[in-house]
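Colleague: Have a look at this fold, sequence not included:
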C-alpha cells in the first residue's frame, strides 16, 4: 500500500516537472532592458504590430543587447540594428527601404526617449546618424554612419530612470535616414542597440 502511494506521488511530481518545463520552453524569454520610443525604433514598431514578420523581437523589443565599444568594437557591420544577435536578424533587413519612418526636421529640438525595464549602471547614451546620400535599401554599416555621435549623454556609472528623455538637436539632413542609439552599460561588457528610421521634411 505504501509503495503504491509513493508511486502515485512520484507520478504526480514528474507530471508537475514536465508541465513546468514545457511552460518555460513555450514562454518568451523574460530578460528585459530597454528600447527607444522617440523616435520609435524598429523594435517597438514590431512590438506594436505596425511591422509584421519580425520574429521574436515582437515580444522582446528591449533585448537587443550586444558587445559594447561601438564604433571601434561592438556588433559587426550589417548586424548593428540587431546588436549582432542572429535571432533578431529581421531588424537588419532593410525591407527595400520600407520600414515606417518618424517625421523630423533638420535642426529641430528633439526629445529622444527610452523606456527601460532594467535600469543598469550606465556609461552613456550615444546617438549616431547615417551620412548624406545613405541608401535605406541597404543594411547598416559603419561606413554608412557619421561615426561622431551627434548627441552623447554621459551617466558616469549612475542608473537612469525607467523612462528617460534626452534633449538634443536633429542633425542637418534630407530624405530618409537611420538613427542608431547605443546605450552603453558600465558594469558589463555589453550595450543596447536601437535603430530608428526617420524622414526629414
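Modeller: Ah, there it is. Note that the structure is predicted; figures quoted are calculated from it, not measured. Numbering: from 1, shown residues only.
Colleague: use CA for all of it now, contacts and neighbours both
Modeller: Noted.
Colleague: Who are the packing partners of the longest helix seen in the chain?
Modeller: Determined from DSSP state H, the single longest helix within the chain is helix 2-26. On a contact count with 3 or more Cα pairs under 8 Å, 6 or more residues apart in numbering; DSSP states H and E, helix 2-26 meets no helix or strand.
Colleague: Check which helices and strands the helix or strand following it sits against.
Modeller: Going down the chain from helix 2-26, the next helix or strand is strand 34-38, by DSSP states H and E. Contacts defined by 3+ Cα pairs under 8 Å, 6+ apart place strand 34-38 against helix 42-48, strand 109-116, strand 190-200.
Colleague: Against that first model, consider the following:
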C-alpha cells in the first residue's frame, strides 16, 4: 500500500484541508482505541520524503498487527514491535533545550532517534536495514507538516554522501553533507524547502534538522530516498 492508495491517512502536504482534518481525527481516534498508546503530540514532521516513522504509520497504522508486515516491510515491522508509540507519535521526535549543539546532543549512530530522545521511544528508527524509500531526483523538495504551527528559526537539510551504505552502516555525522540551510519561517502548517543534491545515485538518507521557533525545540528526522 503506497501513499497514493492510503486515502484515509493521506499525506497532509498533498491533500486538501478536509484530508488534514481526517488525519487529525484518525490520530485521535486511534489513540482512544489503543490503550497502550501514549498521548498524541501535536507537533510535526517531514512528510515528503516521508520520515521513517511517519511512513510506517502511513502504510500500517490501520493494519499494524498484520503479520504480513514482517515480510513486506521488515523495518516497519521491527519498529512496531519495539514501540508502537514511535508511530502513533510520528510528529513528536524532538529534543528540548539543545542550544544549537546538535552534534553534542545527538551522537553518531543515533541521529534518526534524535539521540534516543523521549526515553528511547524512537530507538528503532536507528536500526540499519532496507527502509522503504521515496524516489527523488537530484533536485527535490522537502515538505514539513507543522500541525502546531511552530514556525522555524531554520532548517538544515543533509543528504548522505555517495558511498555511504544505508543498508549496513549506522548513520554518522561524517556520513552527511549539508545541502541546504534556511532562514526563519513564519508559523504555517505546510512548509516546503527546495534542495539540490547532485552526484548521487541509489539509496540515501535525507536528515533534516528543524529548529522550531516557539521555544528551543529541535526535531531530527530521517527520510530514506532513492536517487534514480
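Modeller: Noted; the coordinates are in hand. These numbers were taken from a predicted model, which means no experiment stands behind them.
Colleague: In a markdown table, list the helices and strands packed on strand 34-38 of the first structure along with distance to residue 122 of the first structure and mean neighbour count.
Modeller: Formatted as a markdown table, those follow (distance: least, Cα to Cα, whole Å; neighbours: other Cα atoms under 10 Å):
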| stretch | distance to residue 122 of the first structure | mean neighbour count |
| --- | --- | --- |
| helix 42-48 | 21 | 23 |
| strand 109-116 | 12 | 18 |
| strand 190-200 | 9 | 23 |
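Colleague: In JSON lines: these, plus distance to residue 183 of the first structure.
Modeller: JSON lines is the format used below for these (distance: least, Cα to Cα, whole Å):
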{"stretch": "helix 42-48", "distance to residue 183 of the first structure": "15"}
{"stretch": "strand 109-116", "distance to residue 183 of the first structure": "10"}
{"stretch": "strand 190-200", "distance to residue 183 of the first structure": "5"}
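Colleague: Quick one, which of the ones you listed gets closest to residue 4 of the first structure.
Modeller: With respect to residue 4 of the first structure, and counting by Cα to Cα, the nearest of those is helix 42-48 at 50.5 Å.
Colleague: Then residue 135 of the second structure would be within a helix, right?
Modeller: No: under DSSP: H, G, I helix; E, B strand; the rest coil, residue 135 of the second structure sits outside any helix and is assigned strand.
Colleague: who's in contact with the residue nearest to residue 49 of the first structure when sequence neighbours are not counted?
Modeller: Spatial nearest neighbour of residue 49 of the first structure, chain neighbours left out: residue 58 (7.6 Å); criterion: Cα to Cα, 6 or more residues apart in numbering. Counting by Cα atoms under 8 Å, 6 or more residues apart in numbering, residue 58 of the first structure touches 43-44, 46-49.
Colleague: and the equivalent of residue 58 of the first structure over in the second structure, what element?
Modeller: Aligned by TM-score structural alignment, residue 58 of the first structure pairs with residue 87 of the second structure. Residue 87 of the second structure belongs to helix 85-88 when assigned by DSSP H and E.
Colleague: what's the following helix or strand after that helix?
Modeller: Counting by DSSP H and E, the element after helix 85-88 of the second structure in chain order, helix or strand, is strand 94-96.
Colleague: Touching that next one from outside, list them.
Modeller: Here strand 94-96 of the second structure has contacts from 114, 117-118, 216-220, using Cα under 8 Å, 6+ apart.
Colleague: Closest to residue 132 of the second structure out of these?
Modeller: Nearest to residue 132 of the second structure among those, with distances taken as Cα to Cα, is residue 220, at 18.4 Å.
Colleague: Next up, the contacts around the alignment partner in the first structure of the closest one.
Modeller: Superposed on the first structure with TM-score structural alignment, residue 220 of the second structure falls opposite residue 193. Residues near residue 193 of the first structure by Cα under 8 Å, 6+ apart: 64-66, 80-83, 180-183.
Colleague: which of those tops the neighbour count?
Modeller: Among those, the one with the most neighbours (other Cα atoms under 10 Å) is residue 81, at 31 neighbours.
Colleague: sorry, back to before: can you match the contacts of residue 58 of the first structure up with the second structure and say which hold?
Modeller: Shared with the second structure under both residues aligned by TM-score structural alignment, their matches' Cα atoms under 8 Å, the contacts from those are 43-44, 46-47.
Colleague: what ranges do the helices span in the second structure?
Modeller: 17-33, 52-60, 69-72, 74-82, 85-88, 102-105, 117-120.
Colleague: Quick one, which of those helices gets closest to residue 128 of the second structure.
Modeller: helix 74-82 (8.4 Å).
Colleague: re earlier: what about the match of residue 220 of the second structure, distance to residue 200 of the first structure?
Modeller: 22 Å (Cα to Cα, to the nearest Å).
Colleague: check contacts around residue 135 of the second structure.
Modeller: Residue 135 of the second structure touches 225-228, counting by Cα under 8 Å, 6+ apart.
Colleague: Mind telling me what it corresponds to in the first structure?
Modeller: Counting by TM-score structural alignment, the partner of residue 135 of the second structure is residue 103.
Colleague: can you count the residues close to the closest residue to residue 141 of the second structure other than its chain neighbours?
Modeller: What sits nearest to residue 141 of the second structure in space, not counting adjacent residues and going by Cα to Cα, 6+ apart, is residue 194, at 4.4 Å. Using other Cα under 10 Å, residue 194 of the second structure is surrounded by 13 other residues.
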